[in-house]
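> got a structure for you, letters missing:
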C-alpha cells in the first residue's frame, strides 16, 4: 500500500502535533514495513527524525510555482502530485485535508486532536478560531473517516462539528520509544549535574500557557518541602507565573529548564518523585503517558480526558483547588510505598498505548476504507 501524509508538522514542529505525526509514521513504518509512506512537506525540513526509515519518503513540491507558494499548495493543488505518486489513501495528521480530495477519488482520513478553540474561545483570536473551525469542519465532512485521539475529542466532534458518531474512530496516541527505556544511574547522574537538579523534585512538562495551569502547582508547593522542575516553551503567561514566584520568594525552588533533548527529558521523568499536570483541558495529554511509561506517579485534573490517559490509579484533583493539589502532592511525597504502587499500576495500565496496538488499529482502519471503496 502507498499512503500519503501531511508532513508539515512532522518536519517543522518539535513538540505536540509534530510528535504525534513522527511517532505514528515510525510506528507504521516499523510494524508494516512492506508499505510505503509518502510524507508531503511544504519546504526544507527543520526537524530530521525520520530519515532512518527507507519506507518513509519525504516529498516536496515539484513545480517551481508551488515551491514558492507551498502553503497554498498543500491546501489543494497537492492533489495532482498525489495522483502522480499513485497514493492510495491520504491521512491528514493535524485536522486538515486538501480541498477537493473527495472529488479526486483518493480516499482520506483526518486526525482531530482537540477542539479547544471552541471550548475556550478566549484563548484564541477571532480569526484563528474561524480558520481552525472551517478547516476542521471541512476535513471532518469530506474525509472518509475521522480519527479522534480520545473519547473526549470524539464527543466534541459530534457536538461542535455535527459529525455522525459512526464516522469517527477513537485511536489513542502513544509516545516516543525513549520514554519506555530504563535510564542508567550514570545517565541520571550526568543529567542531574548538567541541569543542577535538586534531590527531591516534582515535575511538570508542557507549554507554559494559561490553559496548562502551571500557577496552581507553584501555589500548591509554597508550604511544601520540595522543588518544582518545569520543562516547556514559554508564552506571555510565564510572566504571570514568574511574578508570583518572585513575590513569594520561590525562585530557589522552581526551576525552569531549557535546551532539554528527548533523552534528557526521559531521564528527568524517571528521576522525578511525582509528575503533576493540572491542565484545564486537553485533547488527550501525552505527558501523562510519558510519565506512566517512566514509572512516575501522576497527579492530574479531574474529569475530561484525563482518566482516559491516566487510568484508575492516577491521582485526580480539582485543578482550581490549590489546597487539594497541595495535599495530594504532600501525601505522595511522604509515602514511598504509595508512590511505588501507583507507578507499578500505572505502568501496567499504559501498555494499552503500546506501538503494536496503535499500528494495528490504524492499519485496520486504512484497509477497511479501501475495502469499502473497492
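Right, received. Where do you want to start? Given the structure is predicted, the values throughout are model-derived calculations rather than measurements. Numbering: from 1, shown residues only.

> could you use CA atoms for every contact and neighbour count after this?
Fine.

> now residue 219. Nearest residue, chain neighbours left out?
In this structure, residue 219 finds its nearest non-sequential neighbour in residue 322, 6.5 Å apart by CA to CA, 6 or more residues apart in numbering.

> enumerate every residue touching that neighbour.
Residue 322 is in contact with 216, 217, 219, 220, counting by CA atoms under 8 Å, 6 or more residues apart in numbering.

> any chance of CSV for these, columns distance to residue 23 and secondary structure?
Converted to CSV, the contacts of residue 322 look like this (distance: CA to CA, whole Å; DSSP: H, G, I helix; E, B strand; the rest coil):
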residue, distance to residue 23, secondary structure
216, 31, helix
217, 29, helix
219, 35, helix
220, 34, helix
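
> most neighbours of all those residues, which one?
Within the contacts of residue 322, most neighbours by other CA atoms under 10 Å means residue 217, with 22 neighbours.

> that one contacts residue 325, doesn't it?
Yes. If you go by CA atoms under 8 Å, residue 217 and residue 325 touch, sitting 7.4 Å apart.

> which neighbouring elements make contact with the helix or strand harbouring residue 11?
Under DSSP states H and E, the secondary-structure element containing residue 11 is helix 8-12. On a contact count with 3 or more CA pairs under 8 Å, 6 or more residues apart in numbering; DSSP states H and E, helix 8-12 meets helix 17-31.

> show me which residues of the helix it packs on are buried.
Residues 17-30 are the ones in helix 17-31 that count as buried (16 or more other CA atoms under 10 Å).

> could you list every helix and strand in contact with that helix?
Against helix 17-31 (3+ CA pairs under 8 Å, 6+ apart) you get helix 8-12, strand 36-40, helix 355-373.

> out of the ones you listed, which is closest to residue 261?
helix 8-12 (16.0 Å; CA to CA).

> mind jotting down where the helices sit in the stretch 51-200 of the chain?
For the stretch 51-200 of the chain, the helices defined by DSSP state H, counting those that start in this stretch cover 64-68, 70-73, 78-84, 101-104, 116-119, 126-142, 151-161, 185-195.

> okay, one more to line up with it:
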C-alpha cells in the first residue's frame, strides 16, 4: 500500500503541537507497518531524524508553506501534482489541509476548529483562509481524525457532517515524560526557579491560550501565597501577545513569573516532572 503523508510540520528544534503529534504518530505507524510504502511530503529539506529507516521516501515540495497564499500553492499545485504522479492509496494530512482537486482518498487530521468560535484570536489572513477552506477540507476528506469528543461534535455540527465520518484518536504522552526522584527535582528547581516550587504552563503564547487570565489568577494567588511559589511559562510567542504583555507589566508579582521561551523535549520533560502542578487554561 502506498501512503502519502503531509509532514511539513516536522522541523528540527521547532516541534510544537502539530509537529510532535505528527512525529510520534508516524514513528510508531511506520515501525508497525513495514509492509507499506510511505512518502513523506516536506516543504523544505528535512532533518534525517524525521526520515525513519526502512520504508520511508522523503519528498521535498516547494514553496515552503508558511503563509496562507503559499499554503494554497503548496496544496493545490505542488501536493496535487505529486499525488497524481505517485498515485497513492491514501493521503494523510496532519494539519487538516488537503488538495481539493485530488481524487486520492484522504484522511484529514483536524485537532479543533477553535478559529470558528474565537476568530479574534487568529491573525486576519490566517482566519479568513481557515474559515473559507476548512469547511471544504472537512467535506472533501474521506475520513477525519480529531483528538476529542468535543471536537468531533463541534466539527460535525458546524460543518454539517455525520459524526460517523469523524474518528476520535486521543493524544498520548511521549516516553521522555516520566517522574524524577527528589534529588533530580531539587536540581531542576535550582536551575529554573532558584529552588522554589512552581506552577508550569507550556504552550505557544497567543490569545486563545488564555495566558492573560492565567497571569491575573496568579497575581491573586500570590496575595495569599506563603510558600514563595513561582509561575513558569514555557513556549514561543506566537501572535497577538500585546494584551498578555500589558497584563504582565501591570502585575503586582511579575517578578515571580519566569518565561523560558521554547524548550527542547528533554528539558520540557524535566520541568514538567519537577513542577508543583501543571496549569492548563485554554
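Nice, thanks for sending it over. Values in this document were obtained by computation on a predicted structure and should not be read as measured data.

> coming back round to it: ok, of the contacts of residue 322 of structure 1, which one's closest to residue 198 of structure 1?
Nearest to residue 198 of structure 1 among those is residue 217, at 17.2 Å by CA to CA.

> map that closest one onto structure 2.
Using TM-score structural alignment, the partner of residue 217 of structure 1 in structure 2 is residue 214.

> what strand or helix carries the nearest residue to its match once chain neighbours are set aside?
For residue 214 of structure 2, ignoring the flanking residues on the chain, the nearest one in space by CA to CA, 6+ apart is residue 281 at 7.0 Å. Here residue 281 of structure 2, judged by DSSP H and E, is contained in no helix and no strand.

> if I look at residue 281 of structure 2, how far off is residue 260 of structure 2?
Taking CA to CA, to the nearest Å as the criterion, residue 281 of structure 2 is separated from residue 260 of structure 2 by 18 Å.

> over to residue 89 of structure 2?
43 Å.

> circling back to that earlier point, turn the helices of the stretch 51-200 of structure 1 into CSV, including mean neighbour count.
Listed next are these as CSV, based on neighbours: other CA atoms under 10 Å:
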stretch, mean neighbour count
helix 64-68, 13
helix 70-73, 16
helix 78-84, 16
helix 101-104, 14
helix 116-119, 16
helix 126-142, 17
helix 151-161, 19
helix 185-195, 14
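
> nearest to residue 358 of structure 1, of the ones you listed?
Among the helices of the stretch 51-200 of structure 1, the nearest to residue 358 of structure 1 by CA to CA is helix 151-161 (15.3 Å).

> the closest one vs structure 2, mean deviation?
With mean CA distance after the TM-score superposition for structure 1, helix 151-161 of structure 1 departs from structure 2 by a mean of 1.3 Å once superposed.

> related to what we said a few turns ago, show me what contacts the residue nearest to residue 214 of structure 2?
The neighbourhood of residue 281 of structure 2, defined by CA under 8 Å, 6+ apart, consists of 209, 210, 211, 214.

> please identify which of the helices of the stretch 51-200 of structure 1 is closest to residue 57 of structure 1.
Closest approach to residue 57 of structure 1 among the helices of the stretch 51-200 of structure 1 (CA to CA): helix 78-84, 12.9 Å.

> correct me, but residue 118 of structure 2 touches residue 208?
Yes. If you go by CA under 8 Å, residue 118 of structure 2 and residue 208 touch, sitting 7.3 Å apart.

> those two: which is more packed in?
residue 208 (18 against 12).

> wasn't the more buried one part of a helix?
Yes. Judged by DSSP: H, G, I helix; E, B strand; the rest coil, residue 208 of structure 2 forms part of a helix.

> ok, it - contacts?
By CA under 8 Å, 6+ apart, the residues touching residue 208 of structure 2 are 118, 121, 282.

> kindly recompute the last result at 7 Å.
Residues in contact with residue 208 of structure 2, defined by CA atoms under 7 Å, 6 or more residues apart in numbering, are 121, 282.

> check the one 4 residues further on too.
Contacts were defined as CA under 7 Å, 6+ apart; by that measure residue 212 of structure 2 touches 244, 247.

> SS state for it?
Residue 212 of structure 2 ends up helix, using three-state DSSP.

> state the distance from it to residue 242 of structure 2.
Residue 212 of structure 2 sits 10 Å away from residue 242 of structure 2, going by CA to CA.

> what of residue 108 of structure 2?
Taking CA to CA, one finds residue 108 of structure 2 at 33 Å from residue 242 of structure 2.

> got it, and residue 269 of structure 2?
According to CA to CA, residue 269 of structure 2 stands 28 Å off from residue 242 of structure 2.

> comparing these two, which residue is more hemmed in?
residue 269 (18 against 12).

> which position in structure 1 pairs with that one?
Residue 269 of structure 2 maps onto residue 266 in structure 1, by TM-score structural alignment.

> right, and its match touches residue 178 too?
Yes. At 6.5 Å, residue 266 of structure 1 counts as touching residue 178 under the criterion of CA atoms under 7 Å.
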